[in-house]
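> kindly return the folded structure for what I paste below:
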Amino acid sequence: MDEAEWTPRPARAEDLRVGLISWAGSYLTFETYKNTVTATAKGLGRRQTWEILVSNEHDAQAMVRLRSLQGLYLLCEADGSLCYGRPRTSHHGCFLLRFHRNGKWTLQCIISGRYLESDGEDVFCTSRVLSAYHMWTPRPALHVHVILYSPLNRCYARADPTMGRVWVDAPVPCLEECGFLLHFQDGCYHLETSAHTFLSHLDRLVSQPSTQTAFHMQVRPGGLVALSDGEGGTLYPQGTRLLLGLGSSPCGGEEWFILQRCPTWVSLRSKTRKFLSIVYDVEVCAASEHITPMSLFQFECNNESPNVQLRSSNGCYLVQRRHRTVMADGHPLESDTFFRMHWNCGRIILQSPNGRFLGIVANGLLMANATIPGPNEEFGIRLANRPFLALRGRYGYVGTSSEHDLLQCNMDQPDCIHLLPCRQGIYHFQAQGGSFWSITSFGTFRPWGKFALNFCIELQGSNLLTVLAPNGFYMRSDRSGTLLADSEDITKECIWEF
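The predicted structure is shown next:
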């Protein structure tokens, strides 16, 4: 099986979530204790995130409902007021969503025909005459580290730092060059590559963000986006090499990309310091001293369980077959492709569905033999497609603030944490200026340390991890906004999206 048979994953709930920004620059907000909706928040958080549920879509409009992360729906009442709850009839809470050429959305109540609007604070539906006050700017709510997939070309965007260009030619998104940071600023988006350069209107990568790297975004439910310069130019793949550049005549929808969170690819290393690799198309063994495309596995995990699936770059999954042999020819729905993961100081142990642990036998093959895990069943694991982390917790992103000297965990945009691998599962955290993360006696962090400290990363889901700090406690987000390392156990505040 070759790379051309790679199948992109279907849309997930996170791909359907957006924040809605009013004309005044504030976000549509779910007010937990007031049974009402406002537009006062200046940042995108959990209460400003809405899932767009589409019942019917056609060209430039769709019939939708808006559901909060708390599971309640945005409802328009007869007097034009808004609240949240459960729909009482088939049309209660339904809006006609129209997509406008400037990237804005309007939401018209199906029952009353009135438009959703804000006065800068309150939100209501009272007017049937469309105006600028009814325009809402959608902002994708998924994590800022993303990939761009072209459904027409069936390839992913890939930055080329050598040529200073972006091509849409990667059949499998296993390279770090396929990941981009999507920065939102002043209503526009800036695409930053993994090498920290920016895509510009001149179709080249430049070192700094500017007005020439700012793009307007058209957003459709389900993660479809199109980027333009606001002056008639649209980004789409061009020429035989599929250069991503601005043009004025995209054909057949080639300007549309599916925006998804950057997947997690890892390499696994045995105690003999050899990487698990696929040989002869389907056999899995510890054979290579160097990382190759056949040594990379996508880490797919249901965030509600400790089970993981490992997908190879040939599109198939590791699976336990007869005689306890592990092969790379599984399909996603096979029960024997799910392995239970255990962690030991940054090293991963995988347990097969029959209860035995995966390990390397004398001939180098991967098999599910051991009833009790030992050194042969422990694998060093390393993030393969990202040289940095952008961490998001319950209250926002981890980053620095001009108002605080400690690292914060409630930021609207992240600071990149550069990863310097130390040992398998152990990293040094380097700040953007080249200094290292330091930790205080109170378990808080500063980004200007002189010496590198050890941080242990353990994956908890497809794009979730925990960090064991140098003081022996788990790093967590705090409601105050200060990043802390003081938790002995893994709680919800210790789980980080990356």
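
> CA only for contacts and neighbour counts going forward, please
Fine.

> count of neighbours near the residue lying closest to L358 once chain neighbours are set aside?
Sequence neighbours aside, A368 is the residue nearest to L358 in space, at 4.2 Å (criterion: C-alpha to C-alpha, 6 or more residues apart in numbering). Per other C-alpha atoms under 10 Å, the neighbour tally for A368 reads 24.

> to check against the first, give me the structure of this:
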Amino acid sequence: MSNDTDKYMVFGLISSGKKYLTQENFGLKINALGKYLKTKQKWTVEQPAGEDASYIRSHLGRYLSADAKGNVNCEAETRGANEKFSLEVQKDGRWAIRSVTHGNYFGGSDDLLHCNNKTIGGTELWTVHVGVHPQVHIRSVINKRYAKLNDGELRVREDLPWGEEALITLGFQDGKYTIRTCDDKYLTRLGNLVEEVNEDAQFTLELISGKVAFKDCTGCYLSPIGPTASLKSKNKSPGKDELFVLEDSYPQGVFLAHNGKHVSLKQGQDLSANQPADTIEDNETFQLEYDDDSSKWALRASADKYWTLVPSSGIQATSIKKTAPEALFTVDYDGKDITIKANNGKYVTAKPSGHLFAISEAVTEKEKFKFRLINRPLLVLRGEHGIVGAKSKTKVECNCVNIKLLHLVYQDGAYKFKGADGKFWDVDNEGNVNMSEEGGEFILEFRQQSKLCIRAPNGKLLKGEQSGLFKANGEDVAPDTLFEF
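Down below sits the predicted model:
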């Protein structure tokens, strides 16, 4: 959601021919020929406040249009009468897209798209595929809280989505969604969690005023139920109780200082490396939030305050504004270690007492930290060509269509990637990423919000190609070495 007046959601639209609606970069042509949900297949649905109409915008910023003769194009740079559509959700969750101005339905297949039918036929129905990264937080509209795994249930009780228990992985297949928790189980309409997908664990997704609702196989909708606010199906029609917002899941983790202790906020506002390395609780967990304007990072504490450089050069969690200059830090990578530079140009270090101060002119061992990502025990990596995962027993590729869950195993500043078959990623002498029994150690480098680079054991960055080739031969941070997580 971009502002208070317009509601935005990003989707892929799949035709009756099982292909994605696409706008080509050249000529602004549209077709339904896309095999996968990539950039050209992403469409933003805009729902202005106070209007019943929706507008459908392509990745090139152009709006889908239909004229009185039923011709369709995607060339308009602004919203007008021909760009108004009504999204009519069918019982099976598919959309019928009707021109508000002319009353016709948008449909067709391949490169023969039109908007000239007054009734809904087979080619006028579109399956909706959410375009956000499949690992999200789910926030309830009615109580403004987040879903989190608690006592074997998903309960909507958290003010902040903190820790791995708040991570939700949305699966998508044949127009149906699954809701997977961090312990690799699936939510059912009854509120219980199961290890295998069944009919009760499949939902259709509806867009309502920029929010989403999950409808089960009986036609009822998920909502927070009872004093525990457990997610279960109840009502046959969606009201505010049944509406949710899907939000990006930011990286959260712990910082290990040179003294072997975790940085913590247990002592008031002061940040201090004073907790044992085996202690990981909310006070030791921090969230990385990227600022595009400065290319720096804000570090959020569970108390909902940000790391802040104070006049004494100490680091406290006091700022409520993450873009304040004193709350922004430069994070650099040095092998398995990171360094943190404050707004005064000095590096952060832990004093003998453990308290953090930005007082160092140069980097020594005392200015180095190890960051351990903790809210991705299950990881989905998506590059510009698709999902990263093993297509065979031995080879890892970067253009998979379906979700490939990876188990992330931390080892002293590095990680191992374990696939579903229990084997690990490794790199051979030519830089190919393969599966092996032991696997290699990889380093995660967070570069943008919800995007990272992966440095392989050979010192190169993992790089994806359109063909699916996935190799450790990248030199620089670039679109083909950046992966959403």
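
> could you quantify their similarity as a TM-score?
Put the two chains on top of each other and the TM-score (TM-score structural alignment, normalised by the length of structure 2) is 0.92; 481 aligned residues with a C-alpha RMSD of 2.5 Å.

> picking that back up, aligned against structure 2, show me the partner of the residue nearest to L358 of structure 1.
Mapped onto structure 2 by TM-score structural alignment, A368 of structure 1 lines up with A358.

> ok, back up a step: element containing the residue nearest to L358 of structure 1, please.
Using DSSP states H and E, A368 of structure 1 maps to strand 366-370.

> what's the mean distance for that strand versus structure 2?
Compared with structure 2 after fitting, strand 366-370 of structure 1 has a mean deviation of 1.3 Å; criterion: mean C-alpha distance after the TM-score superposition for structure 1.

> packing partners for the very next helix or strand once past that strand?
Downstream of strand 366-370 of structure 1, the next assigned helix or strand under DSSP H and E is strand 378-383. The contact analysis (3 or more C-alpha pairs under 8 Å, 6 or more residues apart in numbering; DSSP states H and E) places strand 378-383 of structure 1 against strand 265-269, strand 347-351.

> quick check: next helix or strand after strand 378-383 of structure 1?
strand 388-389.

> in structure 2, which residue range corresponds to that following strand?
Strand 388-389 of structure 1 covers residues 378-379 of structure 2 once aligned (TM-score structural alignment).

> show residues contacting that stretch.
182, 184, 405-408, 485 (C-alpha atoms under 8 Å, 6 or more residues apart in numbering).

> change it to 6 Å
Contact partners of stretch 378-379 of structure 2, identified using C-alpha atoms under 6 Å, 6 or more residues apart in numbering, comprise 405-407.

> among those residues, who's most crowded?
L406 (23 neighbours).

> now stretch 429-449 of structure 2: buried residues?
Applying a neighbour-count criterion of 16 or more other C-alpha atoms under 10 Å, one finds 431-436, 439-449 buried in stretch 429-449 of structure 2.

> one more: stretch 47-63 of structure 1?
47-54, 61-63.

> can I get these in JSON lines with secondary structure?
Shown next, in JSON lines, are the buried residues of stretch 47-63 of structure 1 (DSSP: H, G, I helix; E, B strand; the rest coil):
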{"residue": "R47", "secondary structure": "helix"}
{"residue": "Q48", "secondary structure": "helix"}
{"residue": "T49", "secondary structure": "coil"}
{"residue": "W50", "secondary structure": "strand"}
{"residue": "E51", "secondary structure": "strand"}
{"residue": "I52", "secondary structure": "strand"}
{"residue": "L53", "secondary structure": "strand"}
{"residue": "V54", "secondary structure": "strand"}
{"residue": "Q61", "secondary structure": "strand"}
{"residue": "A62", "secondary structure": "strand"}
{"residue": "M63", "secondary structure": "strand"}
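
> farthest pair in those?
Maximum pairwise distance in those, criterion C-alpha to C-alpha, is 25.3 Å, between R47 and Q61.
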